[in-house]
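Peer 1: no sequence on this one, just coordinates:
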């Protein structure tokens, strides 16, 4: 299995870059920021804009793949986004990792008036309708120098995208978990990004496998990635302390939380990664604790004690 690193645990660009460069040195597959304009839990905290920040990370690294986990579809015109993707792929010599989702955060829709005219956040149906058009536009523009498209929300007349991206074809992964989004993913994309505990992850993979069959495909036709918290501990008591608030919030037991999540010592984490790898997951993006004040919570410790054992 490959591993990506989530950079948002840092708040300043220099610290994000430092973490990305460390990940590159250690052989990580990729680095990501979520594509939000402010934090969800603490919206007034410092929050770097993801496209600009990851462009900087991309040009200051040489091997690490870079991207957003996942692109917020409503933030950008899809044709312009495709142009930006192709440009960044050129600038990074083919290292852009495309992940995209439909969008869901009401305060961002309202605060930035993303739909214009004070509309707020559209219904789930409209957001997915827009997403379905957007992925078709992006796919076409990343594979053709000119694209015309006659949709409900966007109408393109020979939109030009030159130069094309270096990656041909470029992998597109969709962050999703509901049937209609999975159908769009199976039809138009070649990757899927999933979250949740191990049982939920297996359920989602099984659901997607069945949906893919409708399009004459199997799981092997898609790049399957995960995105989740990693909590490395050195004692059982520490693991239980981390699991306790999760158990209270989810109305489950501490043991269930420990069994279903990446919480435990290095060997425990290795065993769980092997379990997830056997489900068919190709890459997992790590969210490590912030701040990492303990040696066993750092990216270096993860590399030395977990990555080298997989």
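Peer 2: Thanks, I have it. Owing to the predicted nature of the structure, the values given are computational and were not obtained by experimental measurement.

Peer 1: contacts, neighbours, all on C-alpha from now
Peer 2: Fine.

Peer 1: list the contacts for residue 73?
Peer 2: Contacts of residue 73 were listed using Cα atoms under 8 Å, 6 or more residues apart in numbering, and they are 100-103, 131, 134.

Peer 1: And the strands in the stretch 51-200 of the chain, which stretches?
Peer 2: Assigned by DSSP state E, counting those that start in this stretch, the stretch 51-200 of the chain shows strands spanning 65-68, 71-72, 96-101, 146-150, 155-160, 172-175, 191-194.

Peer 1: Buried by neighbour count: which residues of the fourth one qualify?
Peer 2: Same thing as strand 146-150. Buried residues in strand 146-150, counted by 16 or more other Cα atoms under 10 Å: residue 147.

Peer 1: who does that strand touch, helix- and strand-wise?
Peer 2: helix 124-143, strand 155-160 (3 or more Cα pairs under 8 Å, 6 or more residues apart in numbering; DSSP states H and E).

Peer 1: which one of those lies closest to residue 203?
Peer 2: Nearest of the helices and strands packed on strand 146-150 to residue 203, taken as Cα to Cα: helix 124-143 at 21.8 Å.

Peer 1: re the thing from before, any idea which of the contacts of residue 73 is closest to residue 17?
Peer 2: Among these, and counting by Cα to Cα, the member closest to residue 17 is residue 100, at 22.4 Å.

Peer 1: just to revisit the earlier point, could you find which two of the contacts of residue 73 are furthest from each other?
Peer 2: Among the contacts of residue 73, 103 and 134 lie farthest apart (Cα to Cα), at 12.3 Å.

Peer 1: middle-most residue in this protein, spatially?
Peer 2: Computing the C-alpha centroid of the chain and ranking residues by Cα atoms, centre = their mean puts residue 69 first, at 2.7 Å.

Peer 1: Just the terminal-to-terminal distance for stretch 275-287.
Peer 2: Taking Cα to Cα, to the nearest Å, stretch 275-287 runs 19 Å from one end to the other.

Peer 1: One more: stretch 250-261?
Peer 2: With Cα to Cα as the measure, stretch 250-261 spans 13 Å from end to end.

Peer 1: any idea how far it is from the chain center?
Peer 2: Stretch 250-261 sits 24 Å away from the centroid of its parent chain (Cα atoms, centre = their mean, to the nearest Å).

Peer 1: Equivalent analysis for stretch 167-181, please.
Peer 2: 10 Å.

Peer 1: same check, this time on stretch 150-157
Peer 2: Using Cα atoms, centre = their mean, the offset of stretch 150-157 from its chain centre is 27 Å.

Peer 1: ok, structure two:
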């Protein structure tokens, strides 16, 4: 993982992202799953340029004042390169296994809103106080402040139209949604309405999307890569294998030749996406797909 981070740091990538999960997804197994913020600190220490984020941290896993302190510390380790990806959390098995229960979605999203308020206050002023429904902090000191002036950029992940997008409109620097152009355009419209309601121009908010990405030099190479991915995950997914691979084989995931991938990404740019985060499922054992993306896709879109 260190060599992958350093390779990304040397290349054309803007940022490097990790998951905040304690268990493997979509099926629980005993395969290694490292803790996200420990990885963030490790990557901060062995890279020089690339920005570092999590897509995304679950607000329910850490007290937000504590999380603000952790993130500020990692920002110093990195020299000011941290991004805060934050969401309400969804993986029920993981929540219950670690003793967090599994609050109703309204409670998880309410906690997300309060937690973001606490973090912004901590990073802007050095202290945080909030007597909320979900969190109560009273003079929590977060110093030193982050290296980044004004605090760490906040990415609010999720497209819940009543609550999550309202939180985005009020507090976020970035939004993060699914990679379907029709759905993305719809979320953008809803966000604009929330922006009007809270008095914020959503042009201030960067709109991003996540992609599960497989790139091959031609159709045969793409098919070979998908077969290799399926063979590797089959022992762990059991009866979930077909559902997992369906996204890769049906056009939901970003799969194809460089020309096909470029066309898909341009279609997303047409509906307002300006930042794309890519998960390469091969990357632990085969870097050639990511390298093809670097040499053919990124230059075409720069």
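Peer 2: All right, it came through fine. It should be emphasised that the depicted structure is a prediction, and the values quoted were computed from it without experimental measurement.

Peer 1: circling back to that earlier point, deepest-packed of the helices and strands packed on strand 146-150 of the first structure, please.
Peer 2: For those, average neighbour numbers computed from mean count of other Cα atoms under 10 Å are highest in helix 124-143, which has a mean of 20.

Peer 1: Give me the packing partners of that one, helices and strands only.
Peer 2: On a contact count with 3+ Cα pairs under 8 Å, 6+ apart, helix 124-143 of the first structure meets helix 78-91, strand 146-150, helix 179-188.

Peer 1: With distance to residue 4 of the first structure added, can I get these in JSON lines?
Peer 2: Below are these laid out as JSON lines (distance: least, Cα to Cα, whole Å):
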{"stretch": "helix 78-91", "distance to residue 4 of the first structure": "18"}
{"stretch": "strand 146-150", "distance to residue 4 of the first structure": "32"}
{"stretch": "helix 179-188", "distance to residue 4 of the first structure": "21"}
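
Peer 1: What's the match for residue 273 of the first structure in the second structure?
Peer 2: Matched across to the second structure, residue 273 of the first structure falls on residue 265, judged by TM-score structural alignment.

Peer 1: repeat for residue 141 of the first structure
Peer 2: Across the alignment, which pairs residues by TM-score structural alignment, residue 141 of the first structure is matched by residue 122 of the second structure.

Peer 1: tally of neighbours for the aligned residue in the second structure for residue 89 of the first structure?
Peer 2: In the second structure, the residue paired with residue 89 of the first structure is residue 75, using TM-score structural alignment. By other Cα atoms under 10 Å, 25 other residues sit near residue 75 of the second structure.

Peer 1: Could you find the closest non-adjacent residue to residue 75 of the second structure?
Peer 2: Spatial nearest neighbour of residue 75 of the second structure, excluding adjacent residues (Cα to Cα, 6 or more residues apart in numbering): residue 82 at 5.3 Å.

Peer 1: Of all the strands of the stretch 51-200 of the first structure, which one comes closest to residue 58 of the first structure?
Peer 2: strand 65-68 (6.1 Å).

Peer 1: Which stretch of the second structure lines up against that closest one?
Peer 2: By TM-score structural alignment, strand 65-68 of the first structure lines up with residues 51-54 in the second structure.

Peer 1: quick one: buried residues of stretch 254-265 of the second structure?
Peer 2: Within stretch 254-265 of the second structure, the residues that qualify as buried are 254-258, 261-262, 264-265, counting by 16+ other Cα under 10 Å.

Peer 1: Show residues contacting that stretch.
Peer 2: 211-219, 222, 248-249, 292-293, 296-297, 300-301.

Peer 1: Which members of these are positioned in helices?
Peer 2: The helices, defined by DSSP state H, take in 219, 222, 248-249, 292, 300-301 from those.

Peer 1: And those, which is closest to residue 149 of the second structure?
Peer 2: Distances from residue 149 of the second structure to those, taken by Cα to Cα, are shortest for residue 301, at 29.4 Å.

Peer 1: Show the contacting residues for the closest one.
Peer 2: Residue 301 of the second structure neighbours (Cα under 8 Å, 6+ apart): 262, 266.

Peer 1: Surely residue 103 of the first structure is in contact with residue 129?
Peer 2: No - with contact defined as Cα atoms under 8 Å, residue 103 of the first structure does not count as touching residue 129 (11.8 Å).

Peer 1: For residue 185 of the second structure, give me its contacts.
Peer 2: Per Cα under 8 Å, 6+ apart, neighbours of residue 185 of the second structure: 271-272.

Peer 1: Map it onto the first structure.
Peer 2: Match for residue 185 of the second structure (TM-score structural alignment): residue 202.

Peer 1: And for residue 144 of the second structure?
Peer 2: In the first structure, residue 144 of the second structure lands on residue 163 (TM-score structural alignment).

Peer 1: And for residue 31 of the second structure, the neighbour number?
Peer 2: 9.

Peer 1: check which helix or strand covers it.
Peer 2: According to DSSP states H and E, residue 31 of the second structure maps onto no helix or strand at all.

Peer 1: Map it across to the first structure for me.
Peer 2: Per TM-score structural alignment, residue 31 of the second structure is aligned with residue 45.

Peer 1: Could you check how many residues crowd around the spatially closest residue to its match that is not a sequence neighbour?
Peer 2: Once flanking residues are discounted, residue 45 of the first structure sits nearest to residue 39: 6.7 Å by Cα to Cα, 6+ apart. Neighbours of residue 39 of the first structure under the rule other Cα under 10 Å: 15.

Peer 1: how much space between residue 39 of the first structure and residue 52 of the first structure?
Peer 2: Residue 39 of the first structure is 17 Å from residue 52 of the first structure, by Cα to Cα.

Peer 1: got the contact list for residue 98 of the first structure?
Peer 2: Shown in contact with residue 98 of the first structure (Cα under 8 Å, 6+ apart): 67-68, 85, 170-173.

Peer 1: Output those residues as CSV; include the columns distance to residue 189 of the first structure and neighbour count.
Peer 2: What follows is the contacts of residue 98 of the first structure, written out as CSV (distance: Cα to Cα, whole Å; neighbours: other Cα atoms under 10 Å):
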residue, distance to residue 189 of the first structure, neighbour count
67, 16, 27
68, 16, 22
85, 15, 23
170, 10, 21
171, 7, 16
172, 5, 22
173, 6, 26
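
Peer 1: Can you name the two of these that sit furthest apart?
Peer 2: Farthest pair in the contacts of residue 98 of the first structure (Cα to Cα) is 68 and 170. Separation: 14.7 Å.
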